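Novice: Pasting a predicted model and its sequence here:
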Amino acid sequence: MDKSKVIIIKSFPTAGEALIYKSLLESGGVECELINETVSDVLPLQNELMNVKLAVAEKDAEKAREILSAKFDQQEFDTESMKRRKKP
């Protein structure tokens, strides 16, 4: 990731939740990193300073926001899943 200018896109109370969003961005072609991931596991304190932060390069911030704001369509998922199950 280009570290010249990094933007924090979202903060999470747990590393597990942050990893889900990191995977989502990476699958969309956006390089990202987690900040405080280890600290939150070692010192599980619930305060804003210990939150896990999801960071992207400034040039990728808009694309990252679009990916994270997309809504999950359960009906579309179910339809596509059924189609794939029917294939041999």
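Specialist: Alright, I've got the coordinates. Numbers count the residues shown, from 1 in each chain.

Novice: Only C-alpha atoms from now on, for both contacts and neighbour counts.
Specialist: Will do.

Novice: can you give me the helices in the protein?
Specialist: 15-27, 37-42, 61-69, 74-86 (DSSP state H).

Novice: could I get those as a markdown table with mean neighbour count?
Specialist: Putting the helices of the chain into a markdown table (neighbours: other Cα atoms under 10 Å) gives the following:
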| stretch | mean neighbour count |
| --- | --- |
| helix 15-27 | 16 |
| helix 37-42 | 15 |
| helix 61-69 | 15 |
| helix 74-86 | 10 |
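
Novice: let's bring in a second model and compare:
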Amino acid sequence: MIDDTMVVIRSYNTITEAEIAKSVLASGGIRAEIRNEYMSTLYPVGVMPAQIVVRSEDEQAARDLLAVR
């Protein structure tokens, strides 16, 4: 699903935080993916953060859902 039409809406230092955010978005009906999922576990915290990406048309709704959290 990750391609050029995807937008990074948030970055996390741990994969656990990214998974929680992805779950929140899924509960709101927004499909999200985690970019750098495996690389973020190999590098020290902050070097290669896990990024939540969504389709560009879902960007604002996704940001709103995560802002509530």
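Specialist: Arrived safely. On a predicted model such as this, the values are computed, not experimentally measured, just so you know.

Novice: quick revisit: can you say which of the helices of structure 1 is nearest to Val6 of structure 1?
Specialist: Across the helices of structure 1, Val6 of structure 1 has its closest neighbour in helix 61-69 (8.8 Å, Cα to Cα).

Novice: counterpart of that closest one in structure 2, which residues?
Specialist: Mapped onto structure 2 using TM-score structural alignment, helix 61-69 of structure 1 spans residues 59-67.

Novice: what's the matching stretch in contact with?
Specialist: With contacts defined as Cα atoms under 8 Å, 6 or more residues apart in numbering, stretch 59-67 of structure 2 is touched by Val7, Ile9, Ala21, Val24, Leu25, Gly28, Ile30, Val54.

Novice: dump the residue contacts of the fifth one.
Specialist: When you say that, I think you mean Leu25 of structure 2. Arg31, Ala32, Ala62, Leu65, Leu66.

Novice: same thing with the third one?
Specialist: Going by Cα under 8 Å, 6+ apart, Ala21 of structure 2 touches Ile52, Leu66.
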